[in-house]
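Student: Dropping the sequence and predicted coords here.
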Amino acid sequence: MRRVRQQPIPQFALYGESSLKQQPGLVHIEDIADRSREHDWLIKPHRHTRLFQILLLIKGKLQVQLDESSQELKGNWAVSIPPGCVHSFQFPADTQGIVLSAEASLFSLQTQQFQSLTALLTNPHTVNFEEQDVLFAQVQTYLALIRQELKQAYTGQEAMLSWLLATLLMSLWRQLQYTDTQMHSNPKSSQTFQHFRQLLEAHYREQWEVQTYADALHTSVSSLNRLCQEKAGSSVKGLLQERLLLEAKRRLIYTQESLERIADSLGFKDPAYFSRFFKKLAGLPPSDYRKAKYLEMGTSE
């Protein structure tokens, strides 16, 4: 019988590199082809510990995996990838587009001033643009200005990069708001749901009660449940469980942590209860899930 070898997901500064070659404010920008061509247009699953990335696809096609979600994108798209998100890309040859990588801490001031931007920095998003969209032109312009800024060691470069990154992030957020408004007529409920997702990302490891989330949002449990059903098709409890399950799967597949350590880090004081929780939602015990995924990924000997 073959013995399964645990193989954690690669963690890079930039794909295939252990550290950033460019250091001005920890910002890097390149064309999709610059890195993808040398890897036969396939960027395998990996993650970044500290980097936030934006990939802009221009009139192209892309197969993207963000954690356990896989999408095929065609046309003009932006993909935002927060730190820790496992992601991979498969492009047709000669795909046109840009990849921006920036130290996530560079956005701390902007998120303090405009907290709604936190949604882009904590959860992955795919943002669609029409060719004639003004915001699509703005995103391309800001990326071009960032590229130009990095070519020379201008005075005040770090401040300028921070401002350009802020305007880029705001343009993406506005496009998300626009598409959400097209689907839902109540912008206030959209803001409340975004705030809930931010709270969820910040506190899911503490396993807050549903009532605690409702209190933090100044609403009732029943109203919050209706909102989550409308926006995500699930109850508050269901979304909490989904987030815990996603993180558990990430750690089972991409780290060598013991079940006891994973359980404890996710707020489960009893590893046996964690195993029952996982089996109920995933359909098999965590140890079996880990082995099955290793075999599926070919990490065996």
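Tutor: Perfect, thanks for sending it.

Student: drop to CA atoms for contacts and neighbour counts, all remaining ones
Tutor: Noted.

Student: how far out from the middle of the chain is stretch 165-172?
Tutor: For stretch 165-172, the separation from the chain centroid amounts to 16 Å (computed by Cα atoms, centre = their mean, to the nearest Å).

Student: And for stretch 62-78?
Tutor: Mean C-alpha position of stretch 62-78 versus that of the full chain (Cα atoms, centre = their mean) differs by 12 Å.

Student: what comes up buried for that stretch?
Tutor: 62, 64, 65, 66, 67, 73, 76, 77, 78 (16 or more other Cα atoms under 10 Å).

Student: does the fourth one really touch residue 86, like I thought?
Tutor: In this case it means residue 66. Yes - using Cα atoms under 8 Å, residue 66 is in contact with residue 86, at 5.9 Å.

Student: returning to that earlier point: closest one to residue 265 out of the buried residues of stretch 62-78, please.
Tutor: In terms of Cα to Cα, no member of the buried residues of stretch 62-78 lies closer to residue 265 than residue 67, at 19.0 Å.

Student: my guess is that closest one meets residue 89, correct?
Tutor: No - Residue 67 is not in contact with residue 89 according to Cα under 8 Å; the separation is 11.8 Å.

Student: ok, structure two:
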Amino acid sequence: MIPTYNISDFPSFQAIGSHFMLERFECLQRPPKLLWPHKHSFYEVMWLTSGTSTNVIDYHRVTVEPNMLFFISPGQLHLMNKAESVKGFPITFTEQFLLLNTPNRDAIKEFGFLDNSYASPSFKLDNCAVTELVPVLDLMLDEIVRPEKSSFIISNLLFVFLNRIQRLIDVDTPSARDLSNVVRYKQLKKLIEDHFEKEGQIGFYADKLNLTAHRINEICKRVTGKPLGEVIRDRILLEAKRLLVHSDQPIGQISDDLGFKDFSYFSRQFKRQTGHTPAEYRKQMCDQFQNW
């Protein structure tokens, strides 16, 4: 069973209930028996100022270096190796906290970088970007250490901070994404998350969003560079990986649970995408996690 941690599991004076925390890595208090890998119920923007840290996010390995932002979304599988030289700031928050002061419930969907299923989960800051972000970070740090800290002020500063990150990413990758497509894609991603085990047909998702199959495929390609069918297959593959590594279910049962009527077809598809049979992958990854 993969544990899911809340912000309140990391005790800190520099927190607002279970909705926001801004701490220094060197001062961060972790749960006494923190288990790796694990999931978060919150968003995290990790900003390293020194040291390096190797992270595995949903089985993709990323090395985070100084002045690099690293993004983790709720529900993603996260594994980080220990690095004593790491300094910087983990900024953690819930969707509820971010939307505290805006009537626009879709505002979080506008921050494409928070959903790293289609983009790199990290972003390297140049000197100009650091200069733009540091003043906002300093204001949040100044407010979070006050005895009577204001949720209103910090939520608004967080919104500014995330908007500046999005602007920096958009400048760096101008062809990245049209905002309306990002919002639509995030709605689609939520539907896939809820239905991928049973529904693999493009028409199902098009109907749910009141779009044509052509239009929903076009949005998917513009945002992720992949057609919708491939995005759905990627999500099924991710779930297969999670179950192979973190459950004792027989491989045939995993195949059935993910909607494959033919086990041999499941095995062929898995090997085509990973280069390993399900049994080989299970052994390889279990051995790897034991060595972390």
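Tutor: Structure received. Owing to the predicted nature of the structure, the values given are computational and were not obtained by experimental measurement.

Student: any idea which element residue 46 of the second structure lies in?
Tutor: strand 43-50 (DSSP states H and E).

Student: once aligned to the first structure, how far is the following helix or strand past that strand on average?
Tutor: Later in the chain than strand 43-50 of the second structure, the nearest helix or strand by DSSP H and E is strand 53-57. Superposing on the first structure and averaging over aligned pairs (mean Cα distance after the TM-score superposition for the first structure), strand 53-57 of the second structure comes out at 2.5 Å.

Student: nearest spatial neighbour of the counterpart of residue 122 of the second structure in the first structure, skipping sequence neighbours?
Tutor: With the correspondence set by TM-score structural alignment, residue 122 of the second structure lines up against residue 126 in the first structure. Counting by Cα to Cα, 6 or more residues apart in numbering, residue 126 of the first structure lies nearest to residue 79, which is 4.5 Å off, once chain neighbours are set aside.

Student: What's residue 141 of the second structure aligned with over in the first structure?
Tutor: Under TM-score structural alignment, residue 141 of the second structure pairs with residue 147 in the first structure.

Student: number of nearby residues for its match?
Tutor: Taking other Cα atoms under 10 Å as the criterion, the count of residues near residue 147 of the first structure is 17.

Student: Give me the angle between the helix or strand it falls within and strand 51-66.
Tutor: Secondary structure assignment for residue 147 of the first structure, by DSSP H and E: helix 134-151. With axes from the mean of the first three to the mean of the last three Cα atoms, to 10 degrees defining the directions, helix 134-151 of the first structure sits at 130 degrees from strand 51-66.

Student: Pull out the buried residues from helix 134-151 of the first structure.
Tutor: 135, 136, 139, 140, 142, 143, 146, 147, 149, 150.

Student: Using CSV, lay out these together with distance to residue 286 of the first structure.
Tutor: Formatted as CSV, the buried residues of helix 134-151 of the first structure follow (distance: Cα to Cα, whole Å):
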residue, distance to residue 286 of the first structure
135, 44
136, 43
139, 42
140, 44
142, 44
143, 42
146, 44
147, 44
149, 48
150, 45
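
Student: Show me where the stretch 151-292 of the second structure has its strands.
Tutor: Using DSSP state E, counting those that start in this stretch, the stretch 151-292 of the second structure contains no strands.

Student: just the helices in it please.
Tutor: Shown for the stretch 151-292 of the second structure, the helices assigned by DSSP state H, counting those that start in this stretch span residues 151-172, 179-195, 202-208, 213-224, 228-246, 251-257, 263-274, 278-290.

Student: Tell me the mean distance between the fifth one and the first structure once they are aligned.
Tutor: Relative to the first structure, and after both are superposed, helix 228-246 of the second structure has an average distance of 1.7 Å to its aligned residues, where the measure is mean Cα distance after the TM-score superposition for the first structure.

Student: and that helix, what other elements does it pack with?
Tutor: Contacts defined by 3 or more Cα pairs under 8 Å, 6 or more residues apart in numbering; DSSP states H and E place helix 228-246 of the second structure against helix 179-195, helix 213-224, helix 251-257, helix 278-290.

Student: Also the last one?
Tutor: Under the contact criterion of 3+ Cα pairs under 8 Å, 6+ apart, the helices and strands touching helix 278-290 of the second structure comprise helix 228-246, helix 263-274.

Student: what does it contact?
Tutor: Helix 278-290 of the second structure has contacts (Cα atoms under 8 Å, 6 or more residues apart in numbering) with 241, 244, 245, 251, 267, 270, 271.

Student: Output the residues you listed as TSV; include the columns neighbour count.
Tutor: As requested, the contacts of helix 278-290 of the second structure are exported to TSV (neighbours: other Cα atoms under 10 Å):
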residue	neighbour count
241	21
244	21
245	20
251	19
267	18
270	19
271	15
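
Student: Closest one to residue 8 of the second structure out of those, please.
Tutor: residue 245 (27.4 Å).

Student: so what corresponds to that closest one in the first structure?
Tutor: Checking TM-score structural alignment: residue 245 of the second structure goes with residue 253.

Student: Would you quantify the distance from its match to residue 11 of the first structure?
Tutor: Look at residue 253 of the first structure and residue 11 of the first structure: by Cα to Cα, to the nearest Å, they are 13 Å apart.

Student: swap in residue 198 of the first structure?
Tutor: Counting by Cα to Cα, the gap from residue 198 of the first structure to residue 11 of the first structure is 24 Å.

Student: Quick check: buried residues in stretch 182-191 of the first structure?
Tutor: 189, 190.

Student: Report the contact partners of residue 239 of the second structure.
Tutor: Applying Cα under 8 Å, 6+ apart, no residues contact residue 239 of the second structure.

Student: Over to residue 123 of the second structure?
Tutor: 68, 69, 70, 169.

Student: for residue 151 of the second structure, same thing?
Tutor: By Cα under 8 Å, 6+ apart, the neighbours of residue 151 of the second structure are residue 16.

Student: same thing with residue 15 of the second structure?
Tutor: Here residue 15 of the second structure is in contact with 21, 22, 144 (criterion: Cα under 8 Å, 6+ apart).

Student: what about 10 Å?
Tutor: Contact analysis of residue 15 of the second structure by Cα atoms under 10 Å, 6 or more residues apart in numbering lists 7, 8, 21, 22, 23, 92, 93, 144, 145, 149, 151.
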